[in-house]
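Student: With the sequence up front, the predicted model follows.
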Amino acid sequence: MREQLNTLYKELIHKNEVEGLAFLAEQFPNEIVFSTSFGLEDQAITHLILDNKLPISIFTLDTGRLFNETYSVWESTNERYNTFITPYYPETKRIEKYVETNGPLSFYRSVELRKECCHIRKVEPLTRALKGKKVWITGLRADQSNARKDLPILEWDDTYQLFKYNPLLHWTLADTQAFIKAHNIPYNVLHDKGFVSIGCAPCTRAIKEGEDFRAGRWWWESNSKKECGLHEHK
């Protein structure tokens, strides 16, 4: 695996985003997927994939607690690109048991309960979505948080046993916003209201001027390593 990772990395560092995506799609036909949460970065990557007709499937994790604005941009994206983004949902029985046992707002009470909710609504569905795949494309950017600043453009994910490609790793927020505007790409209108990182509605708020990028996620918790489990780096 290490040798293959190094070989792929050496190829990718000389390619732009579209070239990198096309290269990996060619190397791993039918084994490469992109996960979108319809944020700015994900919308940019969706455009790169669909506008260039790259053979990469796109899925999203519908936690059942998303903002209406997120569903609107999902619908607009399907219409704009004449596509159908595949949804993955939490297992009904697990959600029912969690809510019955802990209550519908229990994630506010402790980090453990919040992470359990995230695991049921996000991590387990992601595991199903990535099953049998070799490459997972993400919209991670280095300046989104301290936990992401040292990420490589291509890495091996031990948890899911596949390569993770971060094509926009070195883009800034301004770069991403400019790309969205230049290509008239549908985006979540909550971004215009101070929402930077958008997840589940009960766990996301707008950030104030000067606050960290991740301050609007799980704001009642400590600011250190606030992740839902999808992209945790230990």
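Tutor: Ah, there it is.
Student: Every contact and neighbour count from this point should use C-alpha atoms.
Tutor: Fine.
Student: tell me the contacts of Leu5?
Tutor: Leu154, Glu155, Trp156, Phe163 (C-alpha atoms under 8 Å, 6 or more residues apart in numbering).
Student: Tell me the one among the residues you listed nearest to Lys122.
Tutor: Phe163 (19.2 Å; C-alpha to C-alpha).
Student: Just confirm that closest one contacts Pro152, I think it does.
Tutor: No. Using C-alpha atoms under 8 Å as the test, Phe163 is too far from Pro152 to be in contact (11.3 Å).
Student: And these two? Which one has more around it.
Tutor: Phe163 (21 against 16; other C-alpha atoms under 10 Å).
Student: Pull up the gap between the more buried one and Val99, please.
Tutor: Using C-alpha to C-alpha, to the nearest Å, Phe163 is found at 34 Å from Val99.
Student: Ok, Leu66 next?
Tutor: Distance from Leu66 to Val99, by C-alpha to C-alpha: 17 Å.
Student: okay, those two: which has more neighbours?
Tutor: Leu66 (18 against 13).
Student: Could you check the top helix by length along the chain and say which residues are buried?
Tutor: For the chain, the helix with the greatest residue count under DSSP state H is helix 68-81. Under the neighbour-count criterion of 16 or more other C-alpha atoms under 10 Å, helix 68-81 has Thr70, Val73, Trp74, Ser76, Thr77 buried.
Student: Also stretch 19-36?
Tutor: Neighbour count says stretch 19-36 has 20-25, 28, 31-36 buried, by 16+ other C-alpha under 10 Å.
Student: Switch those over to CSV; also include distance to Ile185.
Tutor: What follows is the buried residues of stretch 19-36, written out as CSV (distance: C-alpha to C-alpha, whole Å):
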residue, distance to Ile185
Gly20, 21
Leu21, 19
Ala22, 20
Phe23, 24
Leu24, 24
Ala25, 23
Phe28, 27
Glu31, 26
Ile32, 23
Val33, 20
Phe34, 17
Ser35, 17
Thr36, 14
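Student: try this one side by side with the last:
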Amino acid sequence: MKITYESWADPSPNFIVDDAYKGALDVLEWAFEMYEEELVYACSFGVEGVVLIDLISSVNPTAKIIFLDTGLHFQETYDLISSVKKMYPLLDIEMKNPEMTLEEQADKYGEKLWETRPDQCCHIRKVLPLQETLSDATAWISGLRREQSVTRQNTNFINKDENFRSVKVCPLIHWTWKDIWDYVEKHQLKYNLLHDQGYPSIGCQPCTLRGDMSTGSRSGRWANKEKTECGLHQRTQMNK
């Protein structure tokens, strides 16, 4: 029986936590065995994303990966996606667009909604598209790490996702920023060139600034605002 939102019971599988690499593979192998084609990876194509893609490809080379294409991403992000598609040709990588175009959003809410009502902008351009994607999936993979922020320190390998009424699988929770980059170097992975320019966490261009590259924190996301999450990893209540 699959563990779903409706039948949730904490599975507490015996993943190895003293070895970040092996632990992540154990989680992924368990998840794909549990959910098969009903498991999707929502990838932001930051450095954690390329690590997870490489790990996922070793477990399921035809896995489904989605990128929430808000229409506001850096060109470097789109360039990386093109490279990744060539490197892993069997992976099913989908560019998921919001129902509302940027022009329609501006007509309804005004120009630069990300400045005036950033939560609303994220809801339209990220949360709703993921909700639509997960309507056909039982579980999804995320690259959250506990080290990234205070709001993520209680993340577990397997989580009941109240926001999307789904199960969220997080294989990298025990990985450090150093673990991530050691893996990239060891496997010679391509990554978003913005990391070399001082961007530890990369989202939409208008809402992303340089941050602390020594820790990989999310300090550059929605800088100078109280907002710390886009809504994918917290309970949100918004209207279209």
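Tutor: Looks like it arrived, so ask away. Please read all numbers here as calculations on a predicted model, not as lab measurements.
Student: Once they're superposed, tell me the TM-score.
Tutor: After superposition, the two chains reach a TM-score (TM-score structural alignment, normalised by the length of structure 1) of 0.88; 227 aligned residues with a C-alpha RMSD of 2.4 Å.
Student: ok, of the buried residues of helix 68-81 of structure 1, which one's closest to Ala174 of structure 1?
Tutor: Of the buried residues of helix 68-81 of structure 1, the one sitting nearest to Ala174 of structure 1 (C-alpha to C-alpha) turns out to be Val73, at 20.1 Å.
Student: which residue in structure 2 lines up with the closest one?
Tutor: Val73 of structure 1 maps onto Leu80 of structure 2 when the alignment is built from TM-score structural alignment.
Student: doesn't Leu189 make contact with its match?
Tutor: No. Here Leu80 of structure 2 lies out of contact with Leu189, judged by C-alpha under 8 Å, at a distance of 10.8 Å.
Student: ok, the closest residue to Tyr108 of structure 1 other than its chain neighbours to Trp218 of structure 1 distance?
Tutor: Spatial nearest neighbour of Tyr108 of structure 1, excluding adjacent residues (C-alpha to C-alpha, 6 or more residues apart in numbering): Arg114 at 6.7 Å. Using C-alpha to C-alpha, Arg114 of structure 1 is found at 9 Å from Trp218 of structure 1.
Student: how about the strands in structure 1?
Tutor: 32-35, 57-61, 86-88, 135-137, 154-157, 162-165 (DSSP state E).
Student: quick one: the second one aligns where in structure 2?
Tutor: What that stands for is strand 57-61 of structure 1. By TM-score structural alignment, strand 57-61 of structure 1 lines up with residues 64-68 in structure 2.
Student: Mind reading off the mean deviation between the matching stretch and structure 1?
Tutor: Stretch 64-68 of structure 2, aligned to structure 1 and superposed, deviates on average by 0.8 Å (mean C-alpha distance after the TM-score superposition for structure 1).
Student: what does Ala139 of structure 2 align to in structure 1?
Tutor: In structure 1, Ala139 of structure 2 lands on Val135 (TM-score structural alignment).
Student: can you count the residues close to its match?
Tutor: Neighbours of Val135 of structure 1 using other C-alpha under 10 Å come to 28.
Student: what's it in contact with, if anything?
Tutor: Counting by C-alpha under 8 Å, 6+ apart, Val135 of structure 1 makes contact with Leu24, Phe28, Glu31, Ile32, Val33, Leu162, Phe163, Lys164, Tyr165.
Student: Run those residues past structure 2 and keep the common ones.
Tutor: Retained in structure 2: Phe28, Glu31, Ile32, Val33, Leu162, Phe163, Lys164, Tyr165, out of the contacts of Val135 of structure 1 (criterion both residues aligned by TM-score structural alignment, their matches' C-alpha atoms under 8 Å).
Student: Let me see the contact set for the last one.
Tutor: Read that as Tyr165 of structure 1. Val135, Trp136, Ile137, Thr138, Ile153, Leu154, Glu155.
Student: can you check Ile137 of structure 1 too?
Tutor: Ile32, Val33, Phe34, Ser35, Lys164, Tyr165, Asn166, Pro167.
Student: List the buried residues for stretch 171-182 of structure 2?
Tutor: For stretch 171-182 of structure 2, a neighbour-count test (16+ other C-alpha under 10 Å) marks Pro171, Leu172, Ile173, His174, Trp175, Thr176, Trp177, Ile180, Trp181 as buried.
Student: Out of these, flag the one nearest to Pro61 of structure 2.
Tutor: Pro171 (16.9 Å).
Student: hang on, Asp26 of structure 2 packs against Ala20?
Tutor: No. Contact between Asp26 of structure 2 and Ala20 fails when scored by C-alpha under 8 Å: they sit 9.9 Å apart.
Student: So what's the gap between the longest helix along structure 2 and the chain middle?
Tutor: Ranked by number of residues, the top helix in structure 2 under DSSP H is helix 20-35. Centre-to-centre, helix 20-35 of structure 2 and its host chain are 17 Å apart (C-alpha atoms, centre = their mean, to the nearest Å).
Student: name the helices or strands packed onto that helix?
Tutor: If you count contacts as 3 or more C-alpha pairs under 8 Å, 6 or more residues apart in numbering; DSSP states H and E, helix 20-35 of structure 2 packs onto helix 47-59.
Student: Superpose on structure 1 and give me the mean offset of the helix it packs on.
Tutor: With mean C-alpha distance after the TM-score superposition for structure 1, helix 47-59 of structure 2 averages 1.2 Å from its match.
Student: any residues touching that helix, and which ones?
Tutor: 24-25, 28-29, 32, 43, 63, 88, 91, 143, 180-181, 183-184, 189-192, 195.
Student: corresponding residue for Ser149 of structure 2 in structure 1?
Tutor: So, by TM-score structural alignment, Ser149 of structure 2 is matched to Ser145.
Student: What residues does its match make contact with?
Tutor: Ser145 of structure 1 touches Asp212, Phe213, Arg214, counting by C-alpha under 8 Å, 6+ apart.
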